[in-house]
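Participant: Sharing a model prediction with you, sequence too.
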Amino acid sequence: MKSRGQGAIMIVSSGAALIGIPGYTAYCASKSALTGFAEALQAESVGDGVTISLCFPPDTETPQFERELAKRPAQARALMGAAPPWKANAVAEKIVRGIDRRSKKVYFGFSITGLGLFGPLVKPFVAAWFSRRR
């Protein structure tokens, strides 16, 4: 891609990269690490014609999701259970649109978009909510 002077890479993270979710410590950490990775690649690719994008998909209807739901901790269910999962084809279409538009970041739905754009302002309220539920 670099030698051709054009291309696009979409790194698939998760809405879990945007906020710590009880019971998902390793998952949140690994997905958050992708943000730093993508931002570093974006900085390295300036002027190369290669777009590095990062998307934060929500819960998505897949066989893996069905297995995960059976083991989801109660606190995580309280946070994540409010929004219904997206259909896999809808997630795929939004990712393709993000690539076509050369978007740097692609958020899904109201909650994830809100966390992506306003996370530092919203996270203290979410943390307070969790502390009251313990």
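Facilitator: Yep, that arrived.

Participant: From here on, just use CA atoms for contacts and neighbour counts.
Facilitator: Will do.

Participant: Would you mind measuring from I21 to S32?
Facilitator: From I21 across to S32, the span is 12 Å (CA to CA, to the nearest Å).

Participant: nope, W129 is what I meant
Facilitator: The gap separating W129 from S32 is 22 Å, by CA to CA.

Participant: Could you count how many residues lie near I21?
Facilitator: 19 (other CA atoms under 10 Å).

Participant: what's the nearest residue to S30 if we skip its chain neighbours?
Facilitator: Nearest residue to S30 in three dimensions, chain neighbours excluded: A17, at 7.8 Å (CA to CA, 6 or more residues apart in numbering).

Participant: for comparison:
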Amino acid sequence: MRKMNFKGKVIWITGASSGIGASLAMQLNNLGATVIASARRTEKLIELREKCADLQNFMVLPLDITDSQSIQKSVAQVRQLGRLDLVLHNAGIAQKGLVIETELDVDRKVMETNYFGTVALTKAIMPMYLQQGYGGFGIVSSFAGVMGIPGRSAYSASKHALHGFFESLKAEHMGCKLNVSFILPGFINTAITAKGLCGDGTPYGKVETSHRLGMTPAECAQDIIKGLQKKRKQIAVGKFEVYLLSINRIAPGLGHYIIKNHPMRRWRRLKSRFDLTIHFKGNKVIERRCTKNC
């Protein structure tokens, strides 16, 4: 299959103000694409633009995907460009908490952002794709989008829902050259867990150890771009955790056991028991301290 060439392509990225989205925007711009970077934090998008190689082909477009008027206004501006080749749905919010301790309002908020916001933007874009006869979507999902993860019920549900929606969309529009890629990041060192919602709706406030030790956003973006170039239907990105997807597909029972008893859960139990404290500088451990039962 012929690889996708990004030079001259128009690519719209949501959630582009930080993390994976920001790295994708910079790298695709460097590859010659006209990048439309969207997020609610306009000032962060402007800062990102200043770091890019081709400022003329980097468009800052404020967008709140939970606001229908913001979506319609943004799509109208994109239409003026005359073409749109690829949309990378990256905007989203995480959640942390057991089912029984997560308030229903939190479930609704996660679904409103991760699912309904993405669906609303897609519905607004599709007339443009149908008119030009082609288009693509890259959905930044998660391992939680193909398997249930403990403590991530709302997040996992929202990502599962996206898979069902885009599978149906692709099946419905066979007459349009519509390419859909599901992007499944594993543990990536971004602030998504820190900004994620606890069961009562408050921010979790810290980056989980599993993510802190994970792949960098820049490395993640590189692997995503390689997958998009090859037009892969599923792009799994991460370190050792990517093997879990194959295990879960071949032996679901074993996959479920690993998820339920994964090393980070054991680590948290150990940390609680011995009151372990670890400090990081980047991905490097710079201090370990044990204050009881040691």
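Facilitator: Alright, I've got the coordinates. These numbers were taken from a predicted model, which means no experiment stands behind them.

Participant: Could I get the TM-score for this pair?
Facilitator: Comparison of the two superposed chains (TM-score structural alignment, normalised by the length of structure 1) gives a TM-score of 0.72, and 125 aligned residues with a CA RMSD of 3.0 Å.

Participant: quick one on the thing from earlier: look at W129 and S32 of structure 1 and report which has more neighbours.
Facilitator: Neighbour totals were compared for W129 of structure 1 and S32, and S32 leads with 19 against 12 (other CA under 10 Å).

Participant: What is the equivalent residue in structure 2 for the more buried one?
Facilitator: Using TM-score structural alignment as the criterion, the counterpart of S32 of structure 1 in structure 2 is H160.

Participant: Surely that match and G145 touch.
Facilitator: Yes. With contact taken as CA atoms under 8 Å, H160 of structure 2 and G145 are classed as touching, separated by 4.5 Å.

Participant: where along structure 1 do the strands fall?
Facilitator: Applying DSSP state E to structure 1 gives strands spanning 7-12, 50-56, 105-107.

Participant: if you compare these, which one is most tucked away?
Facilitator: Greatest average neighbour count among those goes to strand 50-56 (a mean of 24), per mean count of other CA atoms under 10 Å.

Participant: Where in structure 2 does that one align, residue-wise?
Facilitator: Mapping strand 50-56 of structure 1 onto structure 2 (TM-score structural alignment) gives residues 178-184.

Participant: once aligned to structure 1, how far is the matching stretch on average?
Facilitator: Aligned to structure 1 and superposed, stretch 178-184 of structure 2 gives a mean residue distance of 1.1 Å (mean CA distance after the TM-score superposition for structure 1).

Participant: quick one: that stretch to chain centroid distance?
Facilitator: The chain centre lies 12 Å from the centre of stretch 178-184 of structure 2; the measure is CA atoms, centre = their mean, to the nearest Å.

Participant: again with stretch 268-277 of structure 2
Facilitator: 30 Å.

Participant: corresponding residue for A90 of structure 1 in structure 2?
Facilitator: Per TM-score structural alignment, the equivalent position to A90 of structure 1 in structure 2 is E219.

Participant: Pull the number of nearby residues for that match.
Facilitator: Neighbour count of E219 of structure 2, defined by other CA under 10 Å: 15.

Participant: Enumerate every residue touching the residue most central in space within structure 1.
Facilitator: Residue closest to the average C-alpha location in structure 1 (CA atoms, centre = their mean): F56, at 2.1 Å. Applying CA atoms under 8 Å, 6 or more residues apart in numbering, we find F56 of structure 1 in contact with V12, S13, S14, G15, A16, A17, K105, V106, Y107, F108, I112.

Participant: Return the member of those nearest to A74 of structure 1.
Facilitator: Ranked by distance to A74 of structure 1 (CA to CA), those are led by A16 at 15.9 Å.

Participant: Name the nearest residue to the aligned partner of the closest one in structure 2, ignoring sequence neighbours.
Facilitator: Aligning on TM-score structural alignment places A16 of structure 1 opposite A144 in structure 2. Distance criterion CA to CA, 6+ apart; nearest residue to A144 of structure 2, sequence neighbours excluded, is S156 at 4.7 Å.

Participant: Please apply the same query to R212 of structure 2.
Facilitator: Nearest one to R212 of structure 2, counting by CA to CA, 6+ apart, is N189 at 4.8 Å.

Participant: coming back round to it: show me which of the contacts of F56 of structure 1 is closest to A76 of structure 1.
Facilitator: Nearest to A76 of structure 1 among the contacts of F56 of structure 1 is A16, at 10.5 Å by CA to CA.

Participant: what number of residues lie near the closest one?
Facilitator: Neighbour tally, A16 of structure 1, other CA under 10 Å: 23.

Participant: shouldn't it be in contact with T25?
Facilitator: No. Assessed by CA under 8 Å, A16 of structure 1 is found out of contact with T25, at 9.6 Å.

Participant: which residues does the closest residue to L79 of structure 1 other than its chain neighbours contact?
Facilitator: Sequence neighbours aside, I21 is the residue nearest to L79 of structure 1 in space, at 7.8 Å (criterion: CA to CA, 6+ apart). Applying CA under 8 Å, 6+ apart, we find I21 of structure 1 in contact with C28, Q75, A76, L79.

Participant: Secondary structure element for I278 of structure 2, which one?
Facilitator: Here I278 of structure 2 sits within strand 276-281, counting by DSSP states H and E.

Participant: corresponding residues in structure 1 for that strand?
Facilitator: Against structure 1, strand 276-281 of structure 2 falls on no residues (TM-score structural alignment).
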